[in-house]
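Engineer: Build me a structure from this.
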Amino acid sequence: MREVFQAELKQVGEELVEIATLVHKALTEARQAFLEADLETAQEVIAGDARIDFMQNELDERSIDILALQSPVASDLRMIVGALRMSSSLERMGDLARHLAQDARRRYPEPVLPQQLEETFRRMFDLDLQIIQGVIQILETRDMSVADDIYTQKGEVNALHQEVFNALGSDSWDSPVSTAVDVTLSARYLERIGDHGVSVARKVAYLVTGEWTPSATMDRPTGHGHISAN
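Structural biologist: Model (predicted):
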């Protein structure tokens, strides 16, 4: 019975990695759609999000079955409860990648961004992709040094998010209100992807150490109203 239980725990871990890998693919393609006004790729990201949702539901059902049938305790219980929370974070990251692809589709054939912000968003996308790659690595290896890299990268995302707000409020901003709204929301989506990556890293740290350590890297930029993106 114990061997069956351990096999079930192992499968939960493998499914988390698989979902995270799909999220990395979704954001890679969303980056292409968003920065290059690529309608076909945007459609692929939007359609592909259903696969991430399905896998999250499957993992959650499996985890709940384990809780009901195996009554895990201590580290095993932390693993199952953590998996439920991590799968939710990963699913939200997939949703946010879909939102970015939907922005690209809605604005097509025009780009979402004015030229002055293209490099800032390119860097935000690249940092978020590094964060997700770190999430995959930490789920596979439990190497907590990777978590430190994720926290550092999230700090850089926060700084770029602030740069976007600075640009919106600058005298040189001359794009229409509709563009300002799209830019604001898109930057928020990228900032939230990083937040969810940090959340997964912190939960893995809790699984490894049994200690919960809040991270200051999830603080929001100051001086601006809250925009909900989940």
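
Engineer: Going by C-alpha atoms from here, please, whenever you check contacts or count neighbours.
Structural biologist: Will do.

Engineer: Name the surrounding residues that touch stretch 92-112.
Structural biologist: Residues outside stretch 92-112 that contact it (Cα atoms under 8 Å, 6 or more residues apart in numbering) are 23, 26-27, 30-31, 33-39, 42-43, 45-46, 49, 52, 179, 182-183, 186, 189-190, 192-193, 196, 229-230.

Engineer: Now do the contacts for Ile66.
Structural biologist: Contacts of Ile66 (Cα under 8 Å, 6+ apart): 5, 8, 72, 80.

Engineer: can you redo these as CSV with neighbour count?
Structural biologist: CSV is the format used below for these (neighbours: other Cα atoms under 10 Å):
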residue, neighbour count
Phe5, 15
Glu8, 15
Pro72, 15
Ile80, 23
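
Engineer: Sequence B follows; please return its structure for comparison with A:
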Amino acid sequence: MRDHYQEQLDGLASGLADMCDQVAAALEMATQALLERGLQLAEQVISDDVKIDELRVGVEDGAFALLALQAPVATDLRIVVSAIHGATDIERMGDLALHVAQATRRRHPEPVLPEEVRPYFAEMGRVGVLLARKAGDVIRTRNLAAAAELETDDDAMDDLHRHMFTVLMDRNWQHGVAAAVDITLLARFYERYADHAVAVARRIVYVVTGRMPGPLAV
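Structural biologist: Below you'll find the model as predicted:
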């Protein structure tokens, strides 16, 4: 019985890590679609979002089954509760990648991004994918040092997000209101994606230490 119980707990972590892999791939494809006006890539991100939703349901069902049938305590209870919250965070990351892809589809065949902001979004995409993959590694290893690294990586995303406002407020901006709105929303999607990745890492710190390190993304 104990072996089966441990397998169920391990299955929660595996499911969350798989979700991180999925949302990393989603943001990578969505960013490429955004930069290259890739309608086919955007459509793939949109259609694949259901797979992320299904993984979330699987994790949550497993967690609730453990709560109902095993009455976990101490570290095991923290694992189960964190899995429920973590699945929500990661599923939201998938939704944010979906929003990026939808922006590409909505504007196609026109580009969403003016040329001068493309390098910033390329970098935001790179940082976001890195954060998601690191979050998956933290789930698999429970490495607290790696979890702390996500905070530093998130600072880079925050800097890029703030810089977008500098670009948009420049008096030489010549691309109109619609482009400014698109860029504002897209930058926010990337910034929130990163926040949710950090929230996942913080939940692993809570599992290992029993203490929640700072406020979580919502």
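
Engineer: care to give me the TM-score?
Structural biologist: Superposed pair, TM-score by TM-score structural alignment, normalised by the length of the second structure: 0.97. Supporting alignment: 218 aligned residues with a Cα RMSD of 1.2 Å.

Engineer: returning to that earlier point: among the contacts of stretch 92-112 of the first structure, which are in helices?
Structural biologist: When those are checked against helices (DSSP state H), the matches are 23, 26-27, 30-31, 33-36, 39, 42-43, 45-46, 49, 52, 179, 182-183, 186, 189-190, 192-193, 196.

Engineer: Name the secondary structure element that contains the residue most central in space within the second structure.
Structural biologist: Central residue of the second structure (Cα atoms, centre = their mean): Met93, 3.3 Å from the mean position. According to DSSP states H and E, Met93 of the second structure maps onto helix 74-107.

Engineer: Any buried residues in that helix, and which?
Structural biologist: 76-84, 86-105 (16 or more other Cα atoms under 10 Å).

Engineer: With stretch 154-173 of the second structure instead?
Structural biologist: Buried residues in stretch 154-173 of the second structure, counted by 16+ other Cα under 10 Å: 154, 156-158, 160-161, 164, 168.

Engineer: Next step: these restricted to strands.
Structural biologist: Among these, no residue falls in strands (DSSP state E).

Engineer: need those in CSV with distance to Gln174 of the second structure, can you?
Structural biologist: Shown next, in CSV, are these (distance: Cα to Cα, whole Å):
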residue, distance to Gln174 of the second structure
Asp154, 30
Ala156, 27
Met157, 25
Asp158, 25
Leu160, 21
His161, 20
Met164, 15
Leu168, 10
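
Engineer: In helices, which of those residues appear?
Structural biologist: Short answer: those in helices (DSSP H) are 154, 156-158, 160-161, 164, 168.

Engineer: Nearest to Val117 of the second structure among those residues?
Structural biologist: Using Cα to Cα, Met164 comes nearest to Val117 of the second structure of those, at 8.0 Å.

Engineer: Whatever residue of the first structure lines up with the closest one: what's it in contact with?
Structural biologist: Counting by TM-score structural alignment, Met164 of the second structure lines up with Val164 in the first structure. By Cα under 8 Å, 6+ apart, the contact set of Val164 of the first structure is 117, 120, 183-184, 187.

Engineer: Can you select the buried ones from the residues you listed in ChimeraX?
Structural biologist: This is how ChimeraX selects the buried members of the contacts of Val164 of the first structure, with burial counted by 16+ other Cα under 10 Å:
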select :120,183,184,187
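
Engineer: Out of the contacts of Val164 of the first structure, which two sit at the greatest distance?
Structural biologist: Largest separation among the contacts of Val164 of the first structure by Cα to Cα: Thr120 and Thr184, giving 12.7 Å.

Engineer: now, among the contacts of Val164 of the first structure, which is nearest to Ile19 of the first structure?
Structural biologist: Nearest member of the contacts of Val164 of the first structure to Ile19 of the first structure, counting by Cα to Cα, is Ala187, at 23.3 Å.

Engineer: Spit out the contact partners of that closest one.
Structural biologist: 121, 161, 164.

Engineer: Trp173 of the first structure matches what in the second structure?
Structural biologist: Looks like Trp173 of the first structure aligns to Trp173 there (TM-score structural alignment).

Engineer: how about its match, secondary structure?
Structural biologist: Per DSSP: H, G, I helix; E, B strand; the rest coil, the local secondary structure of Trp173 of the second structure is coil.

Engineer: show me what contacts it?
Structural biologist: Val167.

Engineer: That one and Glu123 of the second structure: what is the separation?
Structural biologist: 21 Å (Cα to Cα, to the nearest Å).

Engineer: Same question for Ala146 of the second structure.
Structural biologist: 21 Å.

Engineer: if we can go back for a sec, closest one of the buried residues of stretch 154-173 of the second structure to Gly62 of the second structure?
Structural biologist: Asp154 (30.1 Å).

Engineer: Just list the residues touching that closest one, thanks.
Structural biologist: 127, 131, 194-195, 198.

Engineer: Compute the distance between it and Ala201 of the second structure, please.
Structural biologist: Counting by Cα to Cα, the gap from Asp154 of the second structure to Ala201 of the second structure is 12 Å.

Engineer: Please apply the same query to Tyr190 of the second structure.
Structural biologist: Distance from Tyr190 of the second structure to Ala201 of the second structure, counting by Cα to Cα: 17 Å.
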